[in-house]
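A.B. asks: got a predicted structure here, sequence first:
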Amino acid sequence: MFETLKELPGDKILALMQLYRDDPREAKIDLGVGVYKNADGVTPVMKAIKDAEKQLWEAEITKTYVGLIGDPAFSDAMIKLVLDGVVERKAVASAATPGGTGAVRQAFDFARMANRNVRVFVSTPTWPNHLSILKHMEIETVPYRYFDEETCGVDFDGMMADLAAAKPGDVVLLHGCCHNPTGANLNMAQWQEVVALLQKTGATPMIDIAYQGFGDGLDDDAAATRLVASSLPETIIAASCSKNFGIYRERTGLLMVVSQDTSRTAINQGTLAYLNRQNYSFPPDHGARLVTMVLNDDALRGDWVTELEETRLSMLTLRQQLADELQAKTGSNRFGFIAQHRGMFSRLGLSEADVLKIRESHAIYMVGDSRINIAGLNSKTVPVLADAIAQVVKS
């Protein structure tokens, strides 16, 4: 029967990574892969995580399963981190997942169980895996305008016009902070308008929050998620620990389902446990346990917050440096938006031909839509990138 299988399209970012690896040029720069790197090009293990691992190694006496939804202490710690008490704890059902991607997949499954004909409204653009998973699951997607190619900001009027077509039983997928792939974010006044529109349409918000702490700080980055969760009858939240705890390979995420009608929580919780059982039974625990230890121990948490803040500020410094270099080299403020974007990514507004020219002539690798990973830069490579961009936009 295997002869019926057909070759599937490859992941463009993974293909780009292979091109980068195969490039023999020593001065090549990788701005494609969505992983945080320090100035030395290393994705470090955070001090708090290393210390927690040492403590866990000394104390752990079993590797047995912890339950279908993972360790309840992990859920409690993450719910507090993301929501900080804006809704009652008893209003939140939750389940540990293999990374933020696992949370996203389970969230779509949860929504489809609630409404077999669910439609998911998705920003243009969005993280490519959102669309890939939805297509694989054969869930109808409805695009809504988001990124303005001219200003490299948010097309808010277009977004609101498109979301007005949502209805009860639909899901509206939103990025909690640090929009991937654009870096362009709503301000709080705009978030309040989105909430008002969702209240009017009756659609259910789903928030993917994968970069809390990478934008404007832990609380500021969670402010929109907290506003939505506290203002609407139901909210789905997919949270990732990969970036802000630096534990990518540990695959640590949490799916939260908020229902203001707390009589629904038990059914929501049972549904999440059922979905975990159908997909992978018990979620991984190692990363979740480390996160729990860090969040619940004052000393570990203090180290984590300090290092996370250093990471955030380093990316803001690189953003400002790149914006300043480009202004100096192009004689215009065309790229001033880079300093205003937040998170790891910015979309530069270059054509695919420009991106190819930069790759071929300067060994600088970015995604075809001109998304760059700011964390792939350092103070020495920023001028190199600025020179390359200036050359293509002037030609």
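C.D. replies: Arrived safely, thanks for sending.
A.B. asks: okay, CA-based contacts and neighbour counts for the rest of this
C.D. replies: Will do.
A.B. asks: which other helices and strands contact the longest helix seen in the chain?
C.D. replies: Ranked by residue count under DSSP state H, the longest helix found in the chain is helix 298-330. For helix 298-330, the packing partners by 3 or more CA pairs under 8 Å, 6 or more residues apart in numbering; DSSP states H and E come out as helix 47-59, helix 286-296, helix 337-340, helix 381-394.
A.B. asks: alongside the first one, take a look at this:
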Amino acid sequence: MFEHLNEQPKDKILALMQAFKDDPREDKIDLGVGVYKNAEGVTPIMRAVKQAERQWWEQETTKAYTGLAGDPAFSDAMIGLVLGDAVARDQVAAVATPGGTGAVRQAFDLIRMANPSARVFVSDPTWPNHLSILKHMAIETVMYRYFDAESGGVDFAGMMEDLGQMRAGDVVLLHGCCHNPTGANLTGPEWQAVIDLVNAKGVVPMIDIAYQGFGDGLEADAAATRMVASGCPEVLIAASCSKNFGIYRERTGLLMAVAQERGLHAVTQGNLAYLNRQNYSFPPDHGARMVSLVLTDDALRVDWQAELEDVRNGMLALREQLSSELRRLSGSDRYGFIAQHRGMFSRLGLSPEIVERLRAEHGIYMVGDSRINIAGLNRDTVPKLAQAIIEVGA
């Protein structure tokens, strides 16, 4: 049987990580991997999470399964964090998942169960795993214009023109905040225009929100998701705790399905639990437990939010520094959009040839489409990156 298997394409980001590891240069810079790092190049355990782990170590009495949907306290805490009071709790079906990726996969599975002919409209560009999973599941994918490389902003006119091709029953995948890989986000009025369009078309929006708290703050970053949840009859939301709680390896995520028609809650919840059973039975609990402890303990939550704000402001400062340094060296505001982007990533608009020169000549590693992880920089490496970009003629 195994002789019929084909080689699968290598993951470009994982290959980039290995190339960086093998590079002997001491002054090399890793801007490829999508993981938050502090100024010392470390992905730290957040203080509140560490304290929650100490508390849970004392309290935990069993390692028995929680339930197919995970611990209800985790779902309640995350629904509160992401949705606030935008919709009533009994309008939201939810299951814990292995990371945000697991939530995305389960959402696509639910779409395929509910409407096998649904097409999923995806931004160009998007997180590569969106496309990989959709292709693996043989779900028809339609790309819509999103990023304008010339301005570094959103091509909203192109986006709306492409979304005009949606049909009733289709799904449109949107990034709740801190768009990956571009860092360019829709404005409030643009979000409202998208809501009006999907409602007119009879389309279901699906939101991937993986960076809440990394952009403009916890509440501001959730605003668009809440607009969509309260403004559309049905919404799917895949949320990740990897970044804002720093628990990458704990694989902690939540899939939410919002239905304004209250009679749909029970059947939707049952189908989400069914999908969990078919894929991995019971979701992991440790990371989910830490999140629920942090969000429901006043002291832990205050400390977590303070540290998250430090992380967010640190990345904003690096954006401002890089934008200013490039402005000083180039004499133009060509890279001013870097300061306007939000989250961990920005797409610089460099050609693959320039990206390769930065790697070969300067030891600067970024994804081939010129996406950089802002958190891979620090105050000392920003000038080196800016100087290298100018030297290669970008």
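C.D. replies: Everything's here; your move. For clarity, every value in this text was computed on a predicted model and none was experimentally measured.
A.B. asks: please identify which of the helices and strands packed on helix 298-330 of the first structure is closest to Ile13 of the first structure.
C.D. replies: Ranking those by proximity to Ile13 of the first structure (CA to CA) places helix 381-394 first, at 19.2 Å.
A.B. asks: buried set for the closest one?
C.D. replies: 381-390 (16 or more other CA atoms under 10 Å).
A.B. asks: before we move on, back to that, and the helices and strands packed on helix 298-330 of the first structure as a markdown table, adding distance to Leu322 of the first structure?
C.D. replies: Listed next are those as a markdown table, based on distance: least, CA to CA, whole Å:
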| stretch | distance to Leu322 of the first structure |
| --- | --- |
| helix 47-59 | 29 |
| helix 286-296 | 33 |
| helix 337-340 | 8 |
| helix 381-394 | 6 |
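A.B. asks: nearest to Leu68 of the first structure, of the ones you listed?
C.D. replies: Comparing these under CA to CA, the one sitting nearest is helix 286-296, at 13.5 Å.
A.B. asks: and that closest one with helix 47-59, angle?
C.D. replies: Relative orientation of helix 286-296 of the first structure and helix 47-59, computed by axes from the mean of the first three to the mean of the last three CA atoms, to 10 degrees: 110 degrees.
A.B. asks: helix 286-296 of the first structure vs the second structure, mean deviation?
C.D. replies: Overlaying the second structure shows helix 286-296 of the first structure at a mean distance of 0.2 Å from the equivalent residues (mean CA distance after the TM-score superposition for the first structure).
A.B. asks: that helix packs against which elements?
C.D. replies: By 3+ CA pairs under 8 Å, 6+ apart, helix 286-296 of the first structure packs against helix 47-59, helix 72-83, strand 252-259, helix 298-330.
A.B. asks: save the ones you listed as CSV, and put in mean neighbour count and distance to Gln18 of the first structure too.
C.D. replies: Shown next, in CSV, are those (neighbours: other CA atoms under 10 Å; distance: least, CA to CA, whole Å):
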stretch, mean neighbour count, distance to Gln18 of the first structure
helix 47-59, 15, 30
helix 72-83, 19, 35
strand 252-259, 27, 26
helix 298-330, 18, 25
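A.B. asks: a markdown table for these, including distance to Lys90 of the first structure?
C.D. replies: Formatted as a markdown table, these follow (distance: least, CA to CA, whole Å):
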| stretch | distance to Lys90 of the first structure |
| --- | --- |
| helix 47-59 | 29 |
| helix 72-83 | 11 |
| strand 252-259 | 9 |
| helix 298-330 | 25 |
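A.B. asks: how about the helices in the first structure?
C.D. replies: 12-22, 47-59, 72-83, 99-114, 128-136, 156-163, 188-201, 218-231, 265-279, 286-296, 298-330, 337-340, 352-362, 381-394.
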